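Undergrad: The sequence and its predicted three-dimensional model are supplied below.
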Amino acid sequence: MSRVAYVNGVYAPHGEAVIHVEDRGFQFADGVYEVWSVFDGRLADFDGHMDRLFRSLDELKIAHPMGRGALAAVLRETVRRNRVRNGIVYLQVTRGTARRDHPFPSGDVAPSVVVTARSMNRTAMEAGARKGVAVITQPDIRWGRCDIKSVGLLANVLAKQAAKERGAYEAWMVDEMGLVTEGSSTNAWIVDKDGKLRTRDTQANILRGITRAAVMTLIAEQGLELDERPFSVEEAKQAREAFITSASAYVTPVVSIDGATIGDGKPGPIALRLRELYLEKARDEAA
């Protein structure tokens, strides 16, 4: 089945969907995006992602392209037209199309909206989670507003490519103090040597992960101890467990960091339990 994309009011075959050459997302990375997991044709963590989308738009002073209800309808229709039962739906909003110039264009320029959806092999994903993944570390060279989910992801791309070239799944960013900030496309977690869950606080210029927030709720419900505090690379290597969270990775155990084995080299029980709980809740509450 051929894929279908939504671009500025039109549903078109994926290979024919285009934007203008002077769209500011293409010219300046002047835009934001969101990704929802799709379970049984429904969108997981719907409100959290929508809230973050509008916050990102407001932080960049990009006009809202349409109301929340209309945008939700476009997302769901794109999922339907692509017959996605289990997968992801991607939304991108840019400042729009205007003659190339650094300042914002006039207020009558409409934002550009692009939506795509695709299926994912959940069986393969589960097998990967049961095996665990490797991560490497990279210097964090990103811009100073990583709390905004901007399409300007070149530093993330370079980090992810470095991970791929070294046979790893993800790269964890490390700041000038040697502390882990987050992954190139995920939030970073450990269960430290004292058995305490740790992840960096969102006041430290990291993305306010929606899956991260959902997992924090599960941690509280399970009565586990959580410390929103940064950890060093060395602390991570000495941890009992490590894992990552994101809309597409859910909760995925990490079994090595820069080649150093974490724990016994197998996915830890806390990470696996949190993954199970998250998937159960995400499916039940998907909208």
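TA: Received, thanks.

Undergrad: going forward, measure contacts between C-alpha atoms and count neighbours the same way
TA: Noted.

Undergrad: Going by neighbour count, which residues of stretch 202-220 are buried?
TA: 205-212, 214-216, 218-219 (16 or more other Cα atoms under 10 Å).

Undergrad: Revised request: answer the last question for stretch 146-165.
TA: Residues of stretch 146-165 classed as buried under the neighbour-count rule (16+ other Cα under 10 Å) are 146-153, 155-156, 159-163.

Undergrad: what's next to it, contact-wise?
TA: For stretch 146-165, the external contacting residues (Cα atoms under 8 Å, 6 or more residues apart in numbering) are 25, 29-34, 53, 55-56, 59, 92, 135-136, 138, 141-142, 169-171, 173, 184-185, 202, 205-208.

Undergrad: again with stretch 175-183
TA: For stretch 175-183, contacts defined as Cα under 8 Å, 6+ apart pick out 139-140, 170-174, 188, 200, 204, 206, 230-233, 244.

Undergrad: Now for residue 207: which residues touch it?
TA: By Cα under 8 Å, 6+ apart, residue 207 lies in contact with 146, 147, 148, 149, 187.

Undergrad: Next, count neighbours for the last one.
TA: The tally of other residues near residue 187 (other Cα atoms under 10 Å) stands at 24.

Undergrad: In this structure it contacts residue 247, no?
TA: No. The pair residue 187 / residue 247 is not scored as a contact, 10.2 Å apart, by Cα atoms under 8 Å.

Undergrad: Now the common contact residues for the two.
TA: What both residue 187 and residue 247 touch, as defined by Cα under 8 Å, 6+ apart, is an empty set.

Undergrad: before we move on, back to that, farthest pair in the contacts of stretch 175-183?
TA: Spatial extent of those (Cα to Cα) is set by the pair 170 and 204 at 20.4 Å.

Undergrad: Kindly give a single PyMOL line that selects the buried subset of the contacts of stretch 146-165.
TA: With 16+ other Cα under 10 Å as the criterion, this PyMOL line picks the buried residues out of the contacts of stretch 146-165:
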select buried, resi 25+29+30+31+32+33+34+53+56+92+135+136+138+169+170+171+173+184+185+205+206+207+208
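
Undergrad: got another, please set it beside the one above:
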Amino acid sequence: MTRFAYVDGRFLPHDEAVVHVEDRGFQFGDAIYEVWSVRDGQLLDADGHFARLERSLGELRIANPKSRAGYQLLIGELLRRNRLRDGLVYLQISRGRARRDHAFPAAGTRPTLVLTSKRLDRVAAQLRADAGVGVITTPDLRWGRCDIKTVNLLPNVLAKQAAIEAGAVEAWLVDSSGLVTEGSSTNAWIVTADGRLVTRQADQGILHGITRASLMRQAEELGYVIEERAFSVDEAVSAREAFMTSATSYVTPIVRIDGRPVGNGAPGSVATALRQAYLDSA
């Protein structure tokens, strides 16, 4: 079956979907992106992702090319053409095509809008969660505005590759004070001995995860106490549980950090319950 993508007003076969060589997203990383998880044909946490998309565009002063309704129509058509009910939708908006110059191009440059989608194996994802995953730690080398969802992801790429080469699934990034910021593509959590959920505060040092925010609301409704603060690697290793959240991983237990077991080295009851609660609400 032919896979389709959307580029600036046209649905095209995936292999024919291209942008211009002087697109500023390609030349400078002058672009933002957003990712939605699709479950049974529906976008999860749709409003939160649209709100973050609008905020990211505003922070970079890139004009928003569509309304939320417009995006939803395009995404719906993309899912229909690709016959996708479980997977991911990726959206990228750059400042557009312009002669290469660091400064913003003259008024009138039209943003470039790209949409793609891919399938996810729900069974494989659940098996991974059932077994738990390992993470490594690595210095956080990213820029100072991680709260903006830009395509400038080279430090994240290098950290993720280091994790894969170490036999882990994710890398937790550690700041100059020795405190965990977040994962290369996930938010980081621990569960303390007395059952409190701890995740770093949503400042400029982390991406304000939409799954993170959704889970916080659900956890509070279930009676969990949440502390938004930084934690060290040693605190994480000695915690009762650890887990990560994202649009792609939902809630996934972490059972090893730098090869050291967390808790008893198996997925904990809190992370397992929170994953099920999140999926039940989807």
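TA: Great, that's in hand. These numbers were taken from a predicted model, which means no experiment stands behind them.

Undergrad: And the TM-score between them?
TA: Here the superposed chains carry a TM-score of 0.99, computed using TM-score structural alignment, normalised by the length of the second structure; 282 aligned residues with a Cα RMSD of 0.7 Å.

Undergrad: follow-up on the earlier one: tell me the one of the contacts of stretch 175-183 of the first structure nearest residue 275 of the first structure?
TA: Distances from residue 275 of the first structure to these, taken as Cα to Cα, are shortest for residue 244 (10.2 Å).

Undergrad: mind listing what the closest residue to the closest one other than its chain neighbours touches?
TA: In this structure, residue 244 of the first structure finds its nearest non-sequential neighbour in residue 188, 4.9 Å apart by Cα to Cα, 6 or more residues apart in numbering. Neighbouring residues of residue 188 of the first structure by Cα under 8 Å, 6+ apart: 172, 180, 181, 182, 199, 200, 242, 243, 244, 245.

Undergrad: To which residue of the second structure is residue 23 of the first structure aligned?
TA: Under the alignment by TM-score structural alignment, residue 23 of the first structure pairs with residue 23 in the second structure.

Undergrad: and what of residue 35 of the first structure?
TA: Applying TM-score structural alignment, one finds that residue 35 of the first structure aligns to residue 35 in the second structure.

Undergrad: Please tell me I have it right and the match of residue 23 of the first structure contacts residue 98.
TA: Yes. If you go by Cα under 8 Å, residue 23 of the second structure and residue 98 touch, sitting 6.4 Å apart.

Undergrad: Give me the more crowded residue out of the two.
TA: Under the neighbour definition other Cα under 10 Å, residue 23 of the second structure and residue 98 were set side by side, and residue 23 has more, 21 against 17.

Undergrad: got the contact list for the more buried one?
TA: 94, 95, 96, 97, 98, 112.

Undergrad: The fifth one and residue 21 touch, don't they?
TA: Think residue 98 of the second structure. No. Residue 98 of the second structure is beyond contact range of residue 21, at 9.6 Å (criterion: Cα under 8 Å).

Undergrad: out of the contacts of residue 207 of the first structure, who's nearest residue 74 of the first structure?
TA: For the contacts of residue 207 of the first structure, the nearest to residue 74 of the first structure is residue 149 (20.0 Å; Cα to Cα).

Undergrad: Could you tell me how far the counterpart of that closest one in the second structure is located from residue 143 of the second structure?
TA: Here residue 149 of the first structure is matched to residue 149 in the second structure, going by TM-score structural alignment. Relative to residue 143 of the second structure, residue 149 of the second structure is positioned 12 Å away (Cα to Cα, to the nearest Å).

Undergrad: What of residue 125 of the second structure?
TA: Where residue 143 of the second structure is concerned, residue 125 of the second structure sits at a distance of 31 Å (Cα to Cα).

Undergrad: mean shift between the helix or strand harbouring residue 157 of the second structure and the first structure?
TA: Assigned by DSSP states H and E, residue 157 of the second structure belongs to helix 154-165. Once superposed with the first structure, the aligned residues differ from helix 154-165 of the second structure by a mean of 0.3 Å; criterion: mean Cα distance after the TM-score superposition for the first structure.

Undergrad: After that helix, which helix or strand is next?
TA: Per DSSP H and E, helix 154-165 of the second structure leads on to strand 170-174 as the next helix or strand towards the C-terminus.

Undergrad: which helices and strands does that next one pack with?
TA: strand 133-139, helix 154-165, strand 180-183 (3 or more Cα pairs under 8 Å, 6 or more residues apart in numbering; DSSP states H and E).

Undergrad: The closest residue to residue 100 of the second structure other than its chain neighbours and residue 107 of the second structure: what is the separation?
TA: Of all residues not flanking residue 100 of the second structure in the chain, residue 22 sits nearest, at 6.5 Å (Cα to Cα, 6+ apart). The gap separating residue 22 of the second structure from residue 107 of the second structure is 17 Å, by Cα to Cα.

Undergrad: Compare the two (neighbour count), which wins?
TA: Per other Cα under 10 Å, whichever of residue 22 of the second structure and residue 107 has more neighbours is residue 22, with 15 against 6.
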